[in-house]
Structures are given as C-alpha cells and as structure tokens.
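> turn this into a structure:
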Amino acid sequence: MHIKGRKARYTVSAVALAGVAALALSACTTSGSTSGSTAATGGTVTVAVVNDLTSLNSQTPQGNLDTNGQVGYLNGSYGTGFQYIDNNFKIVHDDKFGKYEKTSDDPLTVKYTLNKNDKWSDGQPITADDLVLGWAIASGYYDSATLDDEGKVTSGTQYFSIAGSTAGVDATAFPTVGDDNTSITLKYSTPYVDWELVNPIAQPAHIVAKKAGLSSAADLTKLLKGLPKGDKSSPAAPDATLKKAADFVNTGYDITAFPTDKDLLVSSGPFYVSAWTPGQSITMSKNKYYDGGLKPNVDKIVFRIIPDANAQVTALQNGEVDIINPQASADTLTALKATSAKVLTGDQVSYDHLDLNFGSTVFQDPKVREAFLKTIPRQQILDSIVTPVNPKAEVLNSQIWLPSQDDYAASVKQNGSDKYNKVDIEGAKALLAGATPSVRILYNTNNPNRVDEFQAIQASAAKAGIKVEDAGSPDWSTLLPGGNYDASLFGWISPGAGTTQIPQLFSSAGGGNYNRYQGTNDLAIKTQTTLDTDELVKLEQQIDKQTFADGYGLPLFQLPGVFGVNARVDGVKYMGNQNGPFWNFWEWSVKSSSK
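Got it, this is the predicted structure:
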C-alpha cells in the first residue's frame, strides 16, 4: 500500500457511481485522533448512525444514502478495493488487493491487476470478470437511451442506473483482459481528470450472472464482449439478458428486511452484513476470505440506528455505543464534553442546500423561482443551527466550492449569489405580481436541522404570499428520485477528492441530478476532460454563475462535524468526508480488557 500525492482541489457531496468517488446523501478542519499503545485483536465496535439501511447497493440514485455507502465501504462495494481516500483527502493505493497504474498518457491507458488470492466472501475468486462488470456499470457503454428534460427514457435503452455520472469512463473501449483473467486494461479516447479514482469493483459477477440466468461470470463477460456499444442515433433492441442483469444490480439490492437470499450479502471487502434489524441495528462480521491491505483488528462492527443527536450522546455515555457522529449542535457539544468520551471536531466536506425541481409546474416560471429564493432566510438558518457550534461560520454562496477552499472567494465575486444575500420580501412580491403560488418541500422529518430549516423557510415565504406545504417524510431519500415535490432540503457529503461530483449534479444524465436541471450540461461534461487547472476553474466558475442565474436553488451552509469516542476503542481519527469515522476501520482496536 502506498500513498499517491494527488489531493482534493475542491469538494462538494449522497455516494458514488460504480468505481468512481461521487457525492452522497447525508444525514475549520482540525484533526484529532484517539491513540493508545494497545493494538488488541477481536471484539466488537458499535457506532451510532442517523439513517437506517435501505440498500446493499449505495451506487444507485435511490440507494445513494450515507449509511448505505458506509456499509458499502466496509463490504468493498464502494470506496475500497484498489484505493481509498485518507483524512488528508489523498488517494491511497491498496496494492495488497490489487495494483493499478497508468501505462500511457496518449492515449490515456490504465491497467488494473488483482491479487491472485482475492476472493469474495462466499469463497469464489475475484477475477477480471468482476472488473469487466464494474466497468460496464460505470461506463454506460451499452446505453442507447435518449432522455427527456425530466430524465425519462424516450427512446433506446438505459441499462445500469448509477448515482454518479458516466462522464469520463464513458470514453473507454471494452477492456482488454489479461494475466490469466486477473487484469483489465482501460484505454480512454479522451483525457480523464479523475482516472485515479476509478475503482472497477462493484457487485460480484458470478452472482449477477446467476440472477440473469447465466451459468458463470465468464458467460456474463462473453455476453458483454459480444454486444455492441450503444448508439443513440440508431438504438438496437434491448438485450434481454443484459437487461435482466442490470435490473438486478439497479434494484435487486434494495431491501426492507434482512435478506433471505444470501447472494445479496456476498462481499469483496473486509466485512459482510451478517444481521439487520430494521430501525435498530446492522451487524457486519469479518470476511475470512479477505486478503487486501485493510485487514481489521476487530471481529464485528455494529451500526446502531439513533437519529437523535442527544440520544446518541446518552447511548455513548451509557456504553451502548462506542462511537457517535451526530449532527453537531451547541447542545450536542456541551453534552459530549460533559462525558468522559474523546471529542474530535472539524469541518465536513458537506453542505445543506435547497434545490428547486425544474420538473415542477410551479417553477417553470423563472420569476417564481427568483421570488421564492428571495424569501429564503439563510442567515437566520445559519445562526440557529451552525453559529452556536462554529461562530466563524458563514452563509454558503457557491454551488461548487466550500468557504475554506482556494477558489471560493473569487467565484462568489462573479457568480451572482449576492442577489440572495438578504431576504427581500418586497422584491419577491414585485416578481409575483399578486400571484400566490404553493411550494411542496421534501425533507427528512427525522432530522431536527431540516425541520428547523423547513419551518424557517415556510414562515418567511408566507410573508410574500407563497404557501409552503409540508412534503417531509422519514423516507425522503427514496422519494428524491421520484420528483413528486417542488423543492427539496437535504445535504450532500463528498469523498473529498476528484471532480466527478460536477456531472453527477449538473449534467442532464447525472445520477444526483434529482431536480432535473439542464442548464449546465455541456459545461459539466467538459470538466471531466479538462486537465488544465486554470481552464477547469473557469468552467466551474461558469457553472457556479449559471446555476444562480437560473434559480437552481440555494446552498445554505457547510456542516461542522463532531465524533465522540469512548475509552475502550483506539485508533479513531477525524474525517470530514462521507465515510466519517469508518474511514480507517482497519486501525480500530478494542482494548483487551474490555472486549
């Protein structure tokens, strides 16, 4: 395992497309860590999380939730495999799982070679067939679909549905398989800025093949190799077997109870899901076949579902959980500091935001969009939620950058966000010219911060004659892709590296483009092939400016982060990305006297 020098330039962020770091739906960076001389093995670590499990595939639009992604991080279906991102937002290669290297710049060519001992948790070998499937999911190679403004297929076929974007990986040809079926080589027809984040490990090919009616992973590769690249201008009839395989990957991992079908639990990572009681806990046990570099000390990791921050602190104090990562508030910090727990704090690469649904009837009129956004009391929301935790926090005025990042200030000067610096009720009334529109807002009713945001917006908008209706739900994350609302309040949390988040959000085919925004499609796609840093910043600034001009929505604030860790667990270090405290699970240990 070795560290590469590449680091995040900027961040925003629900989770990732197959194999490429992307944004995930989420429930001052100072670094801190718990440390100790004991490196005991065995035992169980229990971690409190806000959201429950909804899918064992976090890389679909409906599965793109922080808890799903953290489970995926532990079982190898997201964020681990050939590499991971450390808490300095550097890309770390795990050469014990497999090596990858750029073998040519022109054309860009990258070779991935698996460790010969890599196995799935059911004992089956991990092979190039698995890498070919991961590539097929990430690249959209076989898609021939034309989409309308609402993202619906009007002609052709879309096979795999991903939370991120195919931009970048879509410039690859069918992989070259070699080294006795343990390697693939990807050749790009255009440059790709985030090639080093491509991680072609997703679902097990032998399981996907079985669900599609094939006898082996090799048969699935043979099918994929024999099918032509999708052509929007002349779409072929859908291949029934590939469609069946894709449908399984897209929805077959969505669960409401612990699966009776054990095929869904097969893992390539250090852990696999061994139990789940919905609404209460998820248990992950060590995968005895795992042979990568992230071998854990502990035998089990248990997720306890505790949405309320104060209840998390109480559970930590009572010894019911070992680690908490609640939404930070002044009350939470005060309560935590009154315990004996280690408190780790820092910024998150995460932000709350209000998005307008461009598929909604009420927001077809740009004047209504602007009027509604003029009523959003962003400073009031910041002061009530964030300022008590971070007095230096400020309203977020960019859709691309966070305040601590180098290019933030320059973009804010040019992006037109100053139009919404203050609540302007009279300006909103003038734009509405007597109209009294209704706006239905989707948000998480189990999240106190989102409830507060909704109520503040509802009260302010009413002053301009806008009726804000409550479309909140505890099932908000599964409702986001459906678009049955006018606006949404939620958070993005980022992996902290790369640029693939931009087409994920701001291109028409982006898996995170839940609000059906079309205004920056070409610019967003172009960011993936722009290697010149200055030119890339210019593209990002154009996107930032265009989204404000179009009334895309409003960023609210960057989220502060806090971990609480009790004394029985060593090795936890602060991390501000979507993996939170789980990011270095292999370094955790339970003190031998307290297993």
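> drop to CA atoms for contacts and neighbour counts, all remaining ones
Will do.
> so residue 302 sits against residue 43, correct?
No. Contact between residue 302 and residue 43 fails when scored by CA atoms under 8 Å: they sit 10.9 Å apart.
> who has more neighbours, the two?
Just comparing residue 302 and residue 43: by other CA atoms under 10 Å the higher neighbour count belongs to residue 302, 22 against 17.
> chain center to the helix or strand where the more buried one lies: distance?
Here residue 302 sits within strand 300-305, counting by DSSP states H and E. Centroid separation for strand 300-305 versus its chain: 20 Å, with CA atoms, centre = their mean, to the nearest Å.
> which neighbouring elements make contact with the helix or strand that it is followed by?
Next in sequence after strand 300-305, counting helices and strands by DSSP H and E, comes helix 309-317. Counting contacts by 3 or more CA pairs under 8 Å, 6 or more residues apart in numbering; DSSP states H and E, helix 309-317 packs against strand 323-324, helix 330-337, strand 553-565.
> what residues of the helix or strand residue 138 falls within count as buried?
Per DSSP H and E: residue 138 is located in helix 128-139. Neighbour-count burial for helix 128-139, counted by 16 or more other CA atoms under 10 Å, picks out 128, 129, 130, 131, 132, 133, 134, 135, 136, 137, 138, 139.
> for comparison, sequence B:
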Amino acid sequence: MNKRFLAAGASVAAAAMVLTACTPPGGGDDDDASKDTAVNIGWNESFRSMNTLTANGNATSNAILTYMMNDNFGYYDDNLEVQEGALGKVEQVSEDPLKVKYTFNDDAKWSDGTPVDAADLALTWAGTSANFNTVEANNNDDGTVKKNDAKTVYFDSSTAGSALVKKFPEISDDGKEITFEYSKPYADWQTEFGTGADGVGVPAHIVAKKALGVDDAQEGKDAILKAIKDKDTKALSKISNTWNTGFDFTSMPKDEDLLVHNGPYKMTKFEEGQYVTLELDDKYTGPVKPKVKTVTVRYNGDPMAMIQAIENGEVDMTQPQATADVLSAAEKIDGVTVDAADGATYEHVDFTFDNKGPFDPAANGGDEEKAKKVRQAFLKAMPREDIVEKIIKPLNDKAVTRDSYSQVPGSPMYDAITKVNGVSDAADGDVKAAKKLLEEAGVDAPTVRVMYDNTNSRRQQEFQLIKESAEKAGFKIKDVGDVNWGTRLGDGTYDVSLFGWQSEGTGVTENDANFRTGAQNNYGGYSNKKMDKILDKLLVSKEDQQQDLLIEMEKQLTEDAFGAPIFQFPELTIYRDSVKNVKSTSVSPTMFWNYWEWEVN
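Okay, here's the model as predicted:
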C-alpha cells in the first residue's frame, strides 16, 4: 500500500508477490502460550496511534504493536514472500474487470465479541481511497489534520490502489465476504487491503459509536455502510473526524473502546514516553498462538542506552540506530547475538519545489530551467561516496551508495536500472561541476535550509559532510534541524530534507505515494505530468513491463533533479541468547513479523 513509514516507503523488490497458502501464523497444537513468560524490547520512538492508516499513525513505532494486537489477511516473512494471515483468505474472482474477494474466518472477532467483517474493510476502503473526500487537503499550518465541519469530508490518507475501487463493494448477507471491483487492472491487488500491521483498520462499530452515537455494534456497522453507500456528507464528516484522530493517544486511555483489537495481544499498560505492555488476551478466538505471555516495549532514543539496557538485562531485544560504536559495544556483551544486515530503510535527500526557496521556479523569476540548474548544482555537490565511506562502511565494509529511487542494491532489477537512470552521475560530489552549474544559472550564493533530525548522531555527521561540500560549491547552508522533523514535512520551512523511507512491502505501486502530484509522501510539492502518466502505467502494469517503466520513472526523476538516494541503512538486530527464533525482515514491522515464534528460556 502506498503509505509512509518514516525511517518510513520505497519498494525493495519489483514484482508483486501472490499470497501463498500456509498454516496461519502460530497455528498448530502448541499450548506453550500459557507459560508465564515475558520479553522486554527496546525501541527508539513511542507509540501514538491505533490507526496506522492515517498520516500521523502510519509509523513503524505504531505498526510494531498493532501488528501484535490485530490479525491480518497477509504478512511478509523474512524472505519477503507474502504468507496467508489469520483473518481469512484473499482471492481474485474476476480478471476483467478485476474483482478481489475477502472472506473472513468464522472465528475472526474483535476483543469485545463483535465479528470482524465487511463493514470494517469497507471503512478502510473509504478512509484510504480519497474517493469520499470533499477537499484535497484539510491540514493546519503545522501539518496536523483539521477537524472537518459538517460540510467537509476528509480522511487523512490515500492509496493509489484503493482509489481505483470506485463502486460500493459487494457484501454477502452475513457480512463475511466483501468483493472489491477495480476500475482498472491493478498490479498490487494481493496486498492492497488487510495486509501487515494495518489489518482491516480500526473497528467500524467503535467508529460508529464515537462518531454517530450508535451503541449497538451491528446497528453501528450498518450505519457506517449506509453512510458510505449513500455518500452521506454529514455522517461521513463525523466518521472521518473519528477515523483521523479518534484512535490517537500517548498514554493508557481511560476509554477502553480505543483498545478494541482482534489479535492475540491486548494493551494493558502505557506510561507516556516510557513503555507499553501487551499481554495475551484470553478472549482471543483466532488461530495465532504466541509462546510469550507478556511483551513490554521500552522507549529510549539513545542507541548506546539501549546497548546498556541489553547488557544490564533490562531489555532482551532491540534494533537501535546502527553506528560503529553501537556495533562494537554490542559485540562485547556476553550471551548476546548481533545480526547485521541491510535494512528496509534508505537515506535520501529531497528538494522543496513550492516554497519560494532557491529550488522553486517562483524564486527564479518563474524560470523552470534556472531553478532546475540550482537543484542540479546542489545534487552535484552531494558527497554521497564520502558519506558511505565515513559513516556506513565502518558498519558494513561492503556498503555502496544506493543509486536507485525504487530498488535495493542487490535486488533483481537494481543493476539494469542504475546503469541508465543517471543517479550516480547527477550526485557524485563534484564541487567544480556544481560551481559551474550555479554560474550557468546566474545565481550567487543561494541560501539553502536543511531540515533533519538534529538529535541523531549519524544525521549530524551527514549534515556536516553535505554542508562542507555544498559551501565549497557556492551555497550558503542554514541548519534548520529539528527533533520534531517529522511533523514539519511539507510545511515549506526548509529547502532540503534529509531522512529515511522504510518499506511496508514489495509492490511497484509504492512509488506512487512519493512521486505523484499531490500524493501523500510528496512533501516537496514535486509535480510533472510525464511522471504522473508513468505512474498511471505502473499501477496497471504486468510483471514483464515493470522494469522498463521503473527505468522511465527514475530517468525522469533524475532529469527533474528531484533529489537523490544516498545509502541503504545498515540494520542491527541485537538480542539476548535467552530469546529464541528472533529474525528480522527488511520491511515493516522488521523483527516483530514472527512474534508468535518467539520463545524464552
């Protein structure tokens, strides 16, 4: 799905993968879950929302917990193959037009006993399609979503695939089957709804209770479906308000309705900024059977503090920000395993095209080519090789620059795409060439504001290397780093952003959210009709067409001087030997993907 995970989506592989039949996660006769076992996990950012489909909620810090609290129709294993989840099955029932049917298992229930069914998935479609929005955006200056008035419907999310479902879905009489019809073929239909940490989204009957005042669960579901089917603006305005922010909280909520879930774990404690505790829910009726009774996620943004917590026995597992010091410290601890690999996240720089700054044509007399030359000059000065050599190679001596906007180094299409996309020539740290481009543009010492997480030591180092090179080329660099950088994305107060994207899956349509005009992750206001047409083709592409289309897409991004990828994040999964079956996967939710297999000695 085309959503953001900040140090959060670019695709890591090319072809959409089909759902493969298998035993649902944790299925079988193992009753070890009754043992009084516990795992403590260290994480760098706190939970903030049960709704991972909104712009605010769609972060890995939320996904790792909602994934354990909610079942799904499919999930990625550590080989990036999509496995069948515990909620039911997904099948294509028609190719032309494309129709996809979701069938819920009889034992799929919310924790209050209400069935999980078509109403929940229909609400997710309404919330992520943008088909019901009456405005293109409804945000405050700081990027937070505004409360809709009675005449406004705005769901704070959009995905390219969901938007292709124009008609109200077919729903069986018992609500256990829902069939979506796509208006066009869609490459990633297998994983569009109900996959991974999102599951079916938030419970429709709870949304109805909060938004519409309907207490009866079935009547609430019916009211949600009626509002969607009738396109009832007044009702949908209230529904979208609840969906957008009603499931956000940063400490244990007094309202237990916000904790309604359909998976094996329930939230029992949440101390703001400190920790969240999940415990097995004895009311759970599904097939997942975790072996660990209690999981506590403890928060600390300092990676060395996490290593200290591992050493002290306060934390059993962690995936901290990887640095050479962190790796060295972890390797010195007895009884601890350190798995090092490329992670799902890649570092990149993006330009802002619409803030009247140095890269915006509006600040260059409306001259598109002049603005582009300034962007090209900044890219030319980007010391990507130097960054990899000084910051990443101490962790991975085989590390290379990432030269693709859409592919991980080593993936099947990477070599073919990077051979012709022009990234390595456009951003090669050539200060003289950068100076020349600025001279050709006729721009003298433009000031560039760079926004990044200034509490992150690796980003501090990156910023300094970029600053030194860019200033030699003739730019004036202004540091506008901010610990709250994520809330500033798209607010126009910076000219260059430096952060990471983490993939949620492997579909080619993930690119849509980053590069399409007005799309959710397109924070810099980039817009090109040629790009939009390429993305249109990718949405409906077959596997044998995708490499050529991705080449076309990446060439266009280079031609437009959109920005540049820098490197694939090195990932360290560090865990005490007392915890068994810890494995990470290079998409969200990383090492949590097989939580039901964890065992504690």
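> thinking again about what came up before, and for the helix holding residue 138 of structure 1, what span of structure 2 is it aligned with?
Aligning helix 128-139 of structure 1 against structure 2 (TM-score structural alignment) gives residues 118-129.
> what does that stretch rub up against?
Identification of contacts with stretch 118-129 of structure 2 by CA atoms under 8 Å, 6 or more residues apart in numbering yields 53, 132, 155-165, 169, 171, 175-178, 193-194, 200-205, 221-222, 224-225, 228, 240, 243.
> can I take it that residue 274 of structure 1 is in a strand?
Yes. Counting by DSSP: H, G, I helix; E, B strand; the rest coil, residue 274 of structure 1 is part of a strand.
> any idea what it aligns with in structure 2?
Here residue 274 of structure 1 is matched to residue 268 in structure 2, going by TM-score structural alignment.
> you'd agree that match is up against residue 279?
Yes. Counting by CA under 8 Å, residue 268 of structure 2 does reach residue 279; the two are 6.6 Å apart.
> with neighbour numbers in mind, choose between the two.
More crowded of residue 268 of structure 2 and residue 279, by other CA under 10 Å: residue 279, with 19 against 15.
> coming back round to it: closest one to residue 376 of structure 1 among the helices and strands packed on helix 309-317 of structure 1?
Proximity to residue 376 of structure 1 (CA to CA) singles out strand 553-565 among those, at 8.4 Å.
> what stretch of structure 2 does the helix or strand that comes right after the closest one fall on?
Sequence order places strand 569-570 as the next helix or strand after strand 553-565 of structure 1, per DSSP H and E. Aligning strand 569-570 of structure 1 against structure 2 (TM-score structural alignment) gives residues 579-580.
> how close does the matching stretch sit to structure 1?
Stretch 579-580 of structure 2 differs from its equivalent in structure 1 by a mean of 1.6 Å after superposition (mean CA distance after the TM-score superposition for structure 1).
> which one is residue 81 of structure 1 nearest to, not counting chain neighbours?
Closest residue to residue 81 of structure 1 apart from its sequence neighbours, by CA to CA, 6 or more residues apart in numbering: residue 97 at 6.3 Å.
> tell me which residues in stretch 112-132 of structure 1 are buried?
Applying 16+ other CA under 10 Å to stretch 112-132 of structure 1 flags 112-116, 118-121, 125-132 as buried.
> same question for stretch 508-525 of structure 1.
508-521, 523-525.
> restricted to helices, list these.
Using DSSP state H, the members of these that fall in helices are 521, 523, 524, 525.
> I'd assumed residue 544 was in contact with the second one.
Just to be clear, that refers to residue 523 of structure 1. No. Look at residue 523 of structure 1 against residue 544 with CA under 8 Å: they stay out of range, at 10.6 Å.
> give me the secondary structure label for whichever residue in structure 2 pairs up with residue 361 of structure 1.
Under the alignment (TM-score structural alignment), residue 361 of structure 1 maps onto residue 356 of structure 2. When classified by three-state DSSP, residue 356 of structure 2 comes out as coil.
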